[in-house]
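S.K.: Here is a sequence together with a model predicted from it:
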Amino acid sequence: MQELDPRVIRVTIEVQGETTTLDTRTAVSFCVTKTANPLMNEAEIRIANLPHSIRDHLLTQLTPWVKLPRKGTVMLEVGRVSTGLTKLFQGSIVSAMIGQPPDIVVALKCKTGYYFNATLCAVSHPACTNLSAICKQTADSMGLSMIFEATDKQIANYNHTGPMGAHVRKIAESGGVTAFVDDNELVVTNEGEPRKVYTLVVNAETGMIGVPMFTEQGLQCKMLLDTKLRIGGKIEVTSKANPAVNGTYTAFKIQYEGANRDTPWYMTASTMPPRSVMSGNLTNLG
């Protein structure tokens, strides 16, 4: 008989210099959405029956009426006892709301880089500047590390004036690349190409749920939650029920849903086929 491998969830909340860490002794559920584009990643983290002092601190400091440059940050880590924890989401706390008794639930609404949209910047570079240098300066100004996997090129007369959050979109448009923020990383890749990270194999034996289906963009596939799949990474799908979908795809959107004391422990990946397929070479789907 296969031994159980319990889920592990840890939430670390920092508000006004005070850090609170919640582990398996606390009932936690979450819903996280990540996209490989300049849109902000989002998370809703629901925490039940917090100690009175912690709950009051969070609700008081995170009320909509408190005008702070940054209300707080959150890091969500998930995993199994056998594999340990992996960071699933890191971002800014936008608001905290409280539910009704008897199970008093505090729901944290969070977004990656939320406060960058309220921070104005003016950036200009010399007549010809390497795209990698522009990205490095942007990452440094936003306090992010940089993952640059695109073909470097020179950009003429690059400048940006406006919200810092819009700077990522400007990079994507100016360089003809895919650029997005994933937790604390600025990721830049060639448009239509996957990141150079782990390729997740998905089939009935590895945790596929239901039958993967084609969409207007590519393929949608539901599976058990696996933190090894990164946004922008590759997913290799094999379906016995619908073999037409078999092949390798790039995940441009991932929705995670999980809880440590309830049923959900899933993720749904929205994917697109490789560039060769999009250009008409169907023989390279696999």
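M.R.: Yep, that arrived.
S.K.: can we go C-alpha only for contacts and neighbour counts from here?
M.R.: OK.
S.K.: how about the helices in the stretch 1-150 of the chain?
M.R.: Listed in chain order, the helices of the stretch 1-150 of the chain (DSSP state H, counting those that start in this stretch) span 52-61, 131-141.
S.K.: Name the residues of the longest one that are buried.
M.R.: What that stands for is helix 131-141. 131-132, 134-136, 138-139 (16 or more other CA atoms under 10 Å).
S.K.: how about those in JSON lines, adding distance to residue 121?
M.R.: Below are the buried residues of helix 131-141 laid out as JSON lines (distance: CA to CA, whole Å):
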{"residue": "131", "distance to residue 121": "18"}
{"residue": "132", "distance to residue 121": "19"}
{"residue": "134", "distance to residue 121": "14"}
{"residue": "135", "distance to residue 121": "15"}
{"residue": "136", "distance to residue 121": "15"}
{"residue": "138", "distance to residue 121": "10"}
{"residue": "139", "distance to residue 121": "13"}
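S.K.: of those, closest to residue 21?
M.R.: Using CA to CA, residue 139 is the member of the buried residues of helix 131-141 that sits closest to residue 21, with 27.5 Å.
S.K.: quick one: the closest one from residue 183, how far?
M.R.: Per CA to CA, to the nearest Å, residue 139 is found 12 Å from residue 183.
S.K.: Next one for the comparison:
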Amino acid sequence: MSQQFGRKISLIIGQDAGAALDLSDLRIVFNVQRGDLQTPNSARIRVYNVSNNTAQRIEKEFTRVVLQAGYEGNFGIVFDGNVIQVRRGRENPTDTYLDITAADGDMAYNFATVNTTLAAGSTQADIIKVCADAMAPYGVSVGYVAADLPANPLSRGKVLFGMARDHLSTVAKSTQSLWSIQDGKLQIVPETSYVPGAVPVINAQTGMVGMPEQIQNGIKVRMLLNPSIKIGRLIQLDNSSIQKYEFGLSISQQPENYKIASQNKINGDGYYYVMTSEIWGDTRGNDFYTEVICLAVDATGGIELRNAASGVSAPAPAKLGVINPYG
């Protein structure tokens, strides 16, 4: 099994199609926030000592940024999105910086609109298609959309008018699912399910830092930067390493103690749904981490397991259980 060493990073900024610049050789400090909510994922990227001509081109010409990071054998996209703001500054007498603020699917989220009519008998899938078509001109394509979402056929014709994001939120509410944009792709996952795929094993050998911890919102675990961790998918943890939530001692905290412990339970088989992640790093410093907050999953069948460092996979997975976010 290979170990996680030999950091790699790639930062490309350019247009959706056309000219682009590779800033990978410069010092880069970044922070990426991702989640399974409809609010776009975000990134703040600082690039040091960019030439004046390059900085001017970035400010005036470019609209998209793609950040890839990881280690030899485990390298991939950690952010792909629209440039929201570019600003320049000076950190000290010798070092200048260029700050790039970006959001994943921001243009589609803010500007995609729908204006059409659906006939009686149309399903939620038809509404999703209309919204996806509206987002396509803004660079968002269709990613994973669960095939088993309730159809909920319309009993009469329906006019769809307004922001595509609002209609997707209505679909999500009526089908008990979550929608988000992940790396420029529309993703819709049932609240009691997850995106199928390989399940990275997170332990000390594959880069886990410290011990996983049961907190108020779920199970928190930190690891060396790992691009294979994706929102809406699963990871596997060793339950014996998870530090349980510490109860408060005051009488007023007792009901809350047991509520938190039951809602954010530890899964018997060690499978957890990735709800949010934060990825941060410094190509000239020590920071190079991924930290996730996840929820327990009832995994009752076989699962395809992948060692996050070696990339080795087991046979194809069988059907799994469901997420129980409320205990």
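M.R.: Good, I have the coordinates. Everything quoted here is computed from the prediction, not taken from an experiment.
S.K.: what about residue 55 of the second structure, how many neighbours?
M.R.: Residues within reach of residue 55 of the second structure, counting by other CA atoms under 10 Å, total 16.
S.K.: Name all residues that make contact with it.
M.R.: 88, 98 (CA atoms under 8 Å, 6 or more residues apart in numbering).
S.K.: mind redoing it with 10 Å?
M.R.: Residue 55 of the second structure is in contact with 49, 86-88, 97-98, counting by CA atoms under 10 Å, 6 or more residues apart in numbering.
S.K.: Tell me which two in those are the farthest apart.
M.R.: 49 and 86 (14.3 Å).
S.K.: which stretches of the stretch 51-200 of the second structure form strands?
M.R.: 64-71, 74-90, 96-103, 113-118, 141-145, 158-163, 177-182, 185-190, 199-202 (DSSP state E, counting those that start in this stretch).
S.K.: Redo the ones you listed as JSON lines? Include distance to residue 220 of the second structure and mean neighbour count.
M.R.: Conversion of these to JSON lines gives the following (distance: least, CA to CA, whole Å; neighbours: other CA atoms under 10 Å):
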{"stretch": "strand 64-71", "distance to residue 220 of the second structure": "20", "mean neighbour count": "21"}
{"stretch": "strand 74-90", "distance to residue 220 of the second structure": "19", "mean neighbour count": "20"}
{"stretch": "strand 96-103", "distance to residue 220 of the second structure": "24", "mean neighbour count": "21"}
{"stretch": "strand 113-118", "distance to residue 220 of the second structure": "37", "mean neighbour count": "16"}
{"stretch": "strand 141-145", "distance to residue 220 of the second structure": "25", "mean neighbour count": "17"}
{"stretch": "strand 158-163", "distance to residue 220 of the second structure": "34", "mean neighbour count": "15"}
{"stretch": "strand 177-182", "distance to residue 220 of the second structure": "21", "mean neighbour count": "24"}
{"stretch": "strand 185-190", "distance to residue 220 of the second structure": "21", "mean neighbour count": "23"}
{"stretch": "strand 199-202", "distance to residue 220 of the second structure": "12", "mean neighbour count": "24"}
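S.K.: Of those, give the one that comes closest to residue 44 of the second structure.
M.R.: Closest approach to residue 44 of the second structure among the strands of the stretch 51-200 of the second structure is made by strand 96-103 (4.7 Å; CA to CA).
S.K.: Would you agree residue 13 of the first structure is in contact with residue 77?
M.R.: No - the criterion here is CA atoms under 10 Å, and residue 13 of the first structure misses it with residue 77 at 11.6 Å.
S.K.: got the strands of the stretch 51-200 of the second structure as JSON lines, with distance to residue 272 of the second structure columns?
M.R.: As requested, these are exported to JSON lines (distance: least, CA to CA, whole Å):
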{"stretch": "strand 64-71", "distance to residue 272 of the second structure": "22"}
{"stretch": "strand 74-90", "distance to residue 272 of the second structure": "20"}
{"stretch": "strand 96-103", "distance to residue 272 of the second structure": "26"}
{"stretch": "strand 113-118", "distance to residue 272 of the second structure": "35"}
{"stretch": "strand 141-145", "distance to residue 272 of the second structure": "19"}
{"stretch": "strand 158-163", "distance to residue 272 of the second structure": "33"}
{"stretch": "strand 177-182", "distance to residue 272 of the second structure": "17"}
{"stretch": "strand 185-190", "distance to residue 272 of the second structure": "15"}
{"stretch": "strand 199-202", "distance to residue 272 of the second structure": "10"}
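S.K.: out of those, which comes closest to residue 37 of the second structure?
M.R.: Closest approach to residue 37 of the second structure among those (CA to CA): strand 177-182, 5.5 Å.
S.K.: Tell me the helices and strands packed up against that closest one.
M.R.: Strand 177-182 of the second structure sits against strand 28-35, strand 74-90, helix 106-111, strand 141-145, helix 164-175, strand 185-190, with contacts defined as 3 or more CA pairs under 10 Å, 6 or more residues apart in numbering; DSSP states H and E.
S.K.: Include distance to residue 279 of the second structure when you put the ones you listed into a markdown table, please.
M.R.: Output for those, formatted as a markdown table (distance: least, CA to CA, whole Å):
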| stretch | distance to residue 279 of the second structure |
| --- | --- |
| strand 28-35 | 5 |
| strand 74-90 | 8 |
| helix 106-111 | 19 |
| strand 141-145 | 22 |
| helix 164-175 | 26 |
| strand 185-190 | 19 |
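S.K.: Any idea which of these gets closest to residue 238 of the second structure?
M.R.: So among these, strand 74-90 is nearest, using CA to CA, at 21.0 Å.
S.K.: how much does that closest one deviate in direction from strand 28-35?
M.R.: 120 degrees (axes from the mean of the first three to the mean of the last three CA atoms, to 10 degrees).
S.K.: what's the distance between the nearest residue to residue 31 of the first structure once chain neighbours are set aside and residue 110 of the first structure?
M.R.: Among residues not flanking residue 31 of the first structure along the chain, residue 257 sits closest, at 4.6 Å (CA to CA, 6 or more residues apart in numbering). Taking CA to CA as the measure, residue 257 of the first structure falls 15 Å from residue 110 of the first structure.
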